[in-house]
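Okay, sequence plus prediction incoming.
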Amino acid sequence: MSTGEIVLRILFWGSLAAVVYTYFLYPLLLRGLSRIPPNRRCAAAPLGGSELPKVTMVISAYNEEQVLPEKIRNCKKIDYPEDRISFLFGSDGSEDGTREILEAIRDRRFEVLIRPERRGKVQMLNTLVPRTQSNIVVFSDANTMYEPDAIRELVRLFVDPRVGCVIGKQILYAPENDLESCRTESTYWRYENSIKTMESAFGAVPSVNGSIFAIRRELYRELPGQAITEDQVLGLRIMTEGHRGLFAEKAIAWEPVSTLTDELRRRIRISAGNFQSLFLVPRILDPRRGWVFFAFFSHKLLRWLVPFFLAVMLGSNLLLAGEPFYGSTMAVQGLFYLSGILGAAVPKLTGAFKILAIPKYFLAMNLAIVLGLARFLSGKQKVTWFKAARH
């Protein structure tokens, strides 16, 4: 066996091992570790009305006239003492009826800040959060609807003074279904949420979702104006500063699903922001951060590198395909990629053959990572982004 063949084998098996580890072995490792006592699960208990901290929900809304009325109604249905919760909406440069809807609110718990010029979500948050005087700040999106007890479920974890931030559980729903009756979520999100639940037992959940995300007010520091994924940057900052970041599985928020094309655009933007976060929060790459680093490396960083592992695995496999075993693995790879391409090119096929949806979405999300990296490196990702249309 030549040196070149040995190198090709190392590249093939090394790349395969990285993909298998981040998607399969890491969750299994978490499951095993969580059963070894004592774990470091943070204590949480129901809080009475007099113990509940003051909370402000912050929402930056740009051109959200279609969802704002429902969002306002949803805020009013939240089960939390009226004297301990407030809602702070900000809008900058909206070109539809967003401003008029917000200014028509007649509720002392609501505060509205309007800016005529478009500056972007990050700048709006940097303006809004310093105006809050609550113990806890909850970040939300205009098109995200909370279960009535979601805020209570978020804040109960702050009983532990070591906790700096809490991520809620986002569930995607098809808008043609009624919000109250739609109680199913994709296999992928069930898988992701199970990982977050296990990571939470060790005090660091590196996957932050800005649509239902709570922090201690005193931990907020002005975000860099160029931040693309401000929620990711904020969460990683807090966790690398020594505070715990937990997942509140019972704090549920609902958000409508988007088409694959819209989701791809959104994922490209998120991917650009993910790579940017490595430069904005470089401490996350320091192994001395312990569990925070380990969880980030295993759950996030390796995921972002998967498309490149796939490319190496495909290329090395192609060069080894003359051998019977590697010819078989090449056939398996070819079938997987062909299935994904067919599923994307002929959407009806994924309806008839649901198994095709797996390679289709897997390839689409990894394509988004590559395009997101290219956009980040080229500096073409704007901070004043436009949200993917929800259907």
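Now that the structure is in, tell me what you want to look at. Numbering: from 1, shown residues only.

Going by C-alpha atoms from here, please, whenever you check contacts or count neighbours.
Fine.

Pull out the buried residues from whichever strand or helix holds Phe247.
Using DSSP states H and E, Phe247 sits within strand 244-256. By neighbour count on 16 or more other Cα atoms under 10 Å, the buried set for strand 244-256 is 244-249, 251-256.

ok, now how distant is Gly90 from Leu278?
Gly90 sits 28 Å away from Leu278 when distances are taken as Cα to Cα, to the nearest Å.

separation between Lys250 and Ala214?
Look at Lys250 and Ala214: by Cα to Cα, they are 14 Å apart.

ok, and here's another one to check against it:
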Amino acid sequence: MAEVVIAAIAGLAAALLLGWALWARPLAAMRADRDGLKNEIAEARGEVARQQQERAGHAVEVQALQKRNGELAAAERQREALTAELSALRAGQAERDRAHAAEVARTADTFQTLAAKALDGAQVKLAERAEALMKLQHQAADAGLEKNRNQLAELIAPVKDTLVKYETRLGEVEMARKEAYGSLSEQLKGVVLGQERVSGAAAKLETALRSSGKVAGRWGEEQCRNVLEAAGLVEGIDFETQWSVDGDDGAKQRPDFKINLPGGRVLVIDVKCSIDAYVSAAESEDMAVRQTFLTAHARAVRTHADGLAKKDYAKAVGNAVEFVVLFVPGENFLGAALEQDRSLMNDFFKRQIVLAGPVNLVAVARTVGALRDQARLAKEAAEIARLGRDLYESIRIMGGNFLGVQRALETAVGNWNKLVGQVDS
């Protein structure tokens, strides 16, 4: 029995040894394959992670490009809007120039027509009176009345003097009109040359303006003066600078400019030239930073306009018009402020403050010049009318004297005939 058990155990051990011999090698190979697969899976996962990181980087770059494209599109739209606004301003200015030229032409034609009618009527009456005078002189010569001829010459002298004054005044008016048209052409040429000089010195000017507030203020005042002079106004006559008035509290107030209007009234102009924030915005490439500077620029313009409204120059001056002009020496400066603060213009217009750039100020100055010319023409027309009345009065008096001379001559001739008849009888 023990032998059987031993034999069974020995057989079982042999079977186990045989099984282990048969399965040991495939199991090691399978373990090696499993380790290899694990390594490949780890490498694949690393590759996937790397590709995901690259994809995330590409997504960030795409978003940055899309943002940049959006900014470029917004800048292009802004440029197109500014271009359209500039075109509209130029078209409006051209239309105002044409209307002004047409009004001047109509005024000149009307004046020439009235003057021609007045002169023609005076010449006809003068011819009739001259014919009567010639007949009277002929009669006086035939009668040998040298004294009557001298009296007639004395009667004619006032009429002759009045006509000479009349023709001289008409010549002066015509010469003044031609000089006005010539000066307008020269002023327009001056504007073009001035703009070329300004463009050439823009870089130096920017540095000077940003370096000192006083320099910027003086530059703004000089720009305002150039605009007024280019529109035909003369400093010291049509406008004045740095004059002072007493405010409600007794303190001296010094507006930058005042324009003298017909009728003794004045238009007050104050200059605003703070462009540091605007220039910083133009130089910045970051849209957020640029927007911050533009907002600060609009806020500076509003602050200055608010301070100007509180000064109430129109009330302090007394004979000023109801509104005050706030001059910003650059259409781009004013346009940027209005774009950021769209209610800026209307808010201060309600407070009698008008914001104006060079284009609008030129229109205002030319309107003032047209009013000045109209007032001068009206004054000259009144002078011509006065000369016409004087001429009529002289002719009327001369006619009365003619009748007196005629009656005296008739009486003298009648008495002479009676005397001759008595002598003959």
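Everything's here; your move. Since the structure is predicted, the reported quantities are computational estimates derived from the model, not experimental observations.

Got a TM-score for the pair?
Here the superposed chains carry a TM-score of 0.19, computed using TM-score structural alignment, normalised by the length of the first structure; 127 aligned residues with a Cα RMSD of 7.2 Å.

So which elements touch the helix or strand hosting Asp347 of the second structure?
Using DSSP H and E, the element containing Asp347 of the second structure is helix 344-349. Applying 3 or more Cα pairs under 8 Å, 6 or more residues apart in numbering; DSSP states H and E, we find helix 344-349 of the second structure packed against helix 287-311, strand 353-356.

So for Ala132 of the second structure, which of those sits nearest?
strand 353-356 (65.1 Å; Cα to Cα).

what's that closest one packed up against?
If contacts are counted by 3+ Cα pairs under 8 Å, 6+ apart, strand 353-356 of the second structure sits against helix 287-311, strand 324-327, helix 344-349.

Tell me where the stretch 151-300 of the first structure has strands.
Secondary structure of the stretch 151-300 of the first structure (DSSP state E, counting those that start in this stretch): strands at 163-173, 212-216, 244-256.

any chance of these in a markdown table, with distance to Asn74 of the first structure too?
A markdown table is the format used below for these (distance: least, Cα to Cα, whole Å):
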| stretch | distance to Asn74 of the first structure |
| --- | --- |
| strand 163-173 | 15 |
| strand 212-216 | 14 |
| strand 244-256 | 11 |
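
just to revisit the earlier point, out of the helices and strands packed on helix 344-349 of the second structure, which is the most enclosed?
Between these, strand 353-356 has the highest mean count of neighbours, a mean of 22, where neighbours are mean count of other Cα atoms under 10 Å.

what's the distance between that strand and the middle of its chain?
Distance of strand 353-356 of the second structure from the chain centroid (Cα atoms, centre = their mean, to the nearest Å) equals 11 Å.

Following element in sequence after that strand, please.
helix 358-424.

that older thread, relative to Ser185 of the second structure, which of the helices and strands packed on strand 353-356 of the second structure is closest?
It is, among those and with distance given as Cα to Cα, strand 324-327, at 25.2 Å.

which other helices and strands contact the closest one?
With contacts taken as 3+ Cα pairs under 8 Å, 6+ apart, strand 324-327 of the second structure sits against strand 266-271, strand 353-356.

So which elements touch the longest one?
Using 3+ Cα pairs under 8 Å, 6+ apart as the contact criterion, the secondary-structure elements in contact with strand 266-271 of the second structure are helix 213-230, strand 257-260, strand 324-327.

for those, which one sits closest to Glu76 of the second structure?
strand 324-327 (28.4 Å).

Please say which of Gly90 and Leu278 of the first structure ends up with more neighbours.
The neighbour comparison of Gly90 of the first structure against Leu278 (other Cα atoms under 10 Å) goes to Gly90, with 22 against 15.

For the more buried one, give me its contacts.
Applying Cα atoms under 8 Å, 6 or more residues apart in numbering, we find Gly90 of the first structure in contact with 58-61, 112-115, 124, 128.

which one of the helices and strands packed on strand 266-271 of the second structure lies closest to Ala73 of the second structure?
For these, the distance to Ala73 of the second structure is smallest for strand 324-327, at 32.2 Å, taking Cα to Cα.
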